[in-house]
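Participant: just to be clear, the model below is a prediction. Sequence and coordinates:
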Amino acid sequence: MIDTHWQALLDATRALHRDVPELAAFCDFPDTVTPQAYAAKHDPLCDAMLGQTGLTTLPALQAFHDSALTAARSAHWRDTYRDTPFGETLHAHFGSFEVVGRDTVLSAEGMRSFFVYQAPGFHYPMHHHPAEEIYLVLAGSGEFHLQGSGSRVLGPGAIVHHPVNAPHALTTHAAPLVAYVIWKGDIQKKPVWTETDALA
């Protein structure tokens, strides 16, 4: 049986994909989501995120935002770059857990989605991946950089699209960033750093 917190997150995620036009247009939400046993893996950034005060989201995003924060305590926080140059530094400031997809309680095919937190005052360097991606900013703000395009500082409700293998980066300033991220296409390959020399 699925934990009540994860059932609430599944219901809120399905509603979010239905009610936010950009998410509905980006990819279909899986018809079948199968609960699976998946061990929790704590990250100190979860505590930092839950300890933040003064962050607000939009009313239309509140149910998903709140259910994700509740599920965060029992989620498997990811180590995507832990064994790469800059990995330890990154994971001291940027954390995420999978909501729907492969490495999560809510197993599904065809897409992967993630709940993301980036601490204030941090630059997540240029990276890329074969999955096509969109960000939905839930709370806080971030400066989004896409190679070949201008940078944009965006807050709650903003949608950011990253094409396949397009190098992109993210900078937080005074506020942290809380976001929901969706992958489609080639969703099994990890992201890689675009310019490893810049990480030294």
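Facilitator: In hand now; what should we look at? Residues are numbered from 1 along each chain as shown.
Participant: from now on I want contacts and neighbour counts done on CA atoms only, so please keep to that.
Facilitator: Fine.
Participant: quick one, helices of the protein?
Facilitator: Counting by DSSP state H, one finds helices in the chain at the ranges 4-19, 21-26, 44-50, 62-72, 87-91.
Participant: which of those helices is buried the deepest?
Facilitator: Of all the helices of the chain, helix 62-72 has the most neighbours on average by mean count of other Cα atoms under 10 Å, namely a mean of 20.
Participant: now the helices of the chain in TSV, with distance to residue 191?
Facilitator: Formatted as TSV, the helices of the chain follow (distance: least, Cα to Cα, whole Å):
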stretch	distance to residue 191
helix 4-19	24
helix 21-26	20
helix 44-50	20
helix 62-72	22
helix 87-91	12
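Participant: out of these, flag the one nearest residue 131.
Facilitator: helix 21-26 (12.3 Å; Cα to Cα).
Participant: which other helices and strands does the closest one contact?
Facilitator: Contacting helix 21-26 under the criterion 3 or more Cα pairs under 8 Å, 6 or more residues apart in numbering; DSSP states H and E are the following elements: helix 4-19.
Participant: show me what the helix it packs on is in contact with.
Facilitator: Helix 4-19 is contacted by residues 23-24, 29, 61, 63-64, 67-68, 70-71, 100, 105-106 when judged by Cα atoms under 8 Å, 6 or more residues apart in numbering.
Participant: got the angle between that helix and helix 62-72?
Facilitator: 150 degrees (axes from the mean of the first three to the mean of the last three Cα atoms, to 10 degrees).
Participant: quick revisit: who wins for proximity to residue 34 among the helices of the chain?
Facilitator: Once those are compared by Cα to Cα, helix 4-19 is nearest, at 10.4 Å.
Participant: want to compare, so here's the second one:
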Amino acid sequence: MALPAEKPAPRKIPAADLLKSWADGHTGVTLSLRDAVRGITDYADWQQTYTEEEVGAEFLSRYGYFELVGPSGHFQSNEVRAYIAYWGENLYYPWHQHEAEELYYIIAGEALFEAAGMPPQILRAGDTRLHTSNQPHAMTTAGSPVLALVLWRGAGLTGLPRMSAEP
């Protein structure tokens, strides 16, 4: 891993302000990580993968991520990507898939995770979930937002998620 020649410029989105003001949803184990993420929201290069046509304006107003490690991250790597991602409460993240394997580590909040070939599962702070290459998956938040560390590895590292039909 290397530092980029140029630091990514900070970019704000509405979800960053929601994250900064959110104080619940953690465990004692994840509290310091949740606080560290909240502390750097103004310095992060926040992104959104999807278009309004794909997920709607309401979803985009309460969703976002920034890449810590990866081809365009704060630390550059072509072997792994590490994101911090936020989804607001009462959001449905539709079925999608991507070539890279994906691991979610929940920092705060909770959400219902669904994936082809696996039973639905509610994940809370401290829980993990692995999605294999091209495994369709979806997520629904209810009364709590969710903040996660998301890791990608393997083929398709630079590819984008593709919306898919429910399996």
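Facilitator: Structure received. The shown structure was predicted, so the numbers you read here are calculated from the model rather than taken from an experiment.
Participant: TM-score for these two?
Facilitator: Once superposed, the chains reach a TM-score of 0.89 (TM-score structural alignment, normalised by the length of the second structure), with 164 aligned residues with a Cα RMSD of 1.8 Å.
Participant: returning to that earlier point: which of the contacts of helix 4-19 of the first structure sit farthest apart?
Facilitator: Longest span within these, Cα to Cα: 24 and 70, 24.2 Å.
Participant: corresponding residue for residue 137 of the first structure in the second structure?
Facilitator: With TM-score structural alignment as the criterion, residue 137 of the first structure lines up with residue 106 in the second structure.
Participant: check the gap between its match and residue 26 of the second structure for me.
Facilitator: Distance from residue 106 of the second structure to residue 26 of the second structure, counting by Cα to Cα, to the nearest Å: 9 Å.
Participant: and for residue 1 of the second structure?
Facilitator: 29 Å.
Participant: so for those two, which residue has more residues nearby?
Facilitator: residue 26 (22 against 12; other Cα atoms under 10 Å).
Participant: residue contacts, the equivalent of that one over in the first structure?
Facilitator: Matched by TM-score structural alignment, residue 26 of the second structure corresponds to residue 56 in the first structure. Residues in contact with residue 56 of the first structure, defined by Cα under 8 Å, 6+ apart, are 139-140.
Participant: just give the closest residue to the aligned partner of residue 123 of the first structure in the second structure, not the sequence neighbours.
Facilitator: In the second structure, the residue paired with residue 123 of the first structure is residue 92, using TM-score structural alignment. Leaving out its chain neighbours, the residue that sits closest to residue 92 of the second structure by Cα to Cα, 6 or more residues apart in numbering is residue 140, at 4.5 Å.
Participant: quick one: contacts for the one you found?
Facilitator: Counted by Cα under 8 Å, 6+ apart, residue 140 of the second structure has contacts 90-93, 111-113.
Participant: out of those, the closest to residue 59 of the second structure would be?
Facilitator: Nearest member of the contacts of residue 140 of the second structure to residue 59 of the second structure, counting by Cα to Cα, is residue 91, at 6.5 Å.
Participant: rewinding a little: from residue 176 of the first structure, how far off is the match of residue 26 of the second structure?
Facilitator: Taking Cα to Cα, one finds residue 56 of the first structure at 11 Å from residue 176 of the first structure.
Participant: chain center to the longest strand along the second structure: distance?
Facilitator: If you go by DSSP state E, the second structure has its longest strand at strand 137-153. Taking Cα atoms, centre = their mean, to the nearest Å, one finds strand 137-153 of the second structure lying 6 Å from the centre of the chain it belongs to.
Participant: what does stretch 47-64 of the second structure give?
Facilitator: 13 Å.
Participant: buried residues, that stretch. List them.
Facilitator: Using 16 or more other Cα atoms under 10 Å as the test for burial, stretch 47-64 of the second structure gives 50, 59-64.
Participant: OK, contacts around the equivalent of residue 82 of the second structure over in the first structure?
Facilitator: By TM-score structural alignment, residue 82 of the second structure lines up with residue 113 in the first structure. Going by Cα under 8 Å, 6+ apart, residue 113 of the first structure touches 98-101, 180-183.
Participant: which of those sit farthest apart?
Facilitator: The largest separation in the contacts of residue 113 of the first structure, counting by Cα to Cα, is between 101 and 180 at 13.4 Å.
Participant: hmm, who's touching stretch 70-82 of the first structure?
Facilitator: 5-6, 9, 38-43, 46, 87-88, 90-91, 95-98, 103-104, 190-191.
Participant: so stretch 71-79 of the first structure matches what in the second structure?
Facilitator: Mapping stretch 71-79 of the first structure onto the second structure (TM-score structural alignment) gives residues 40-48.
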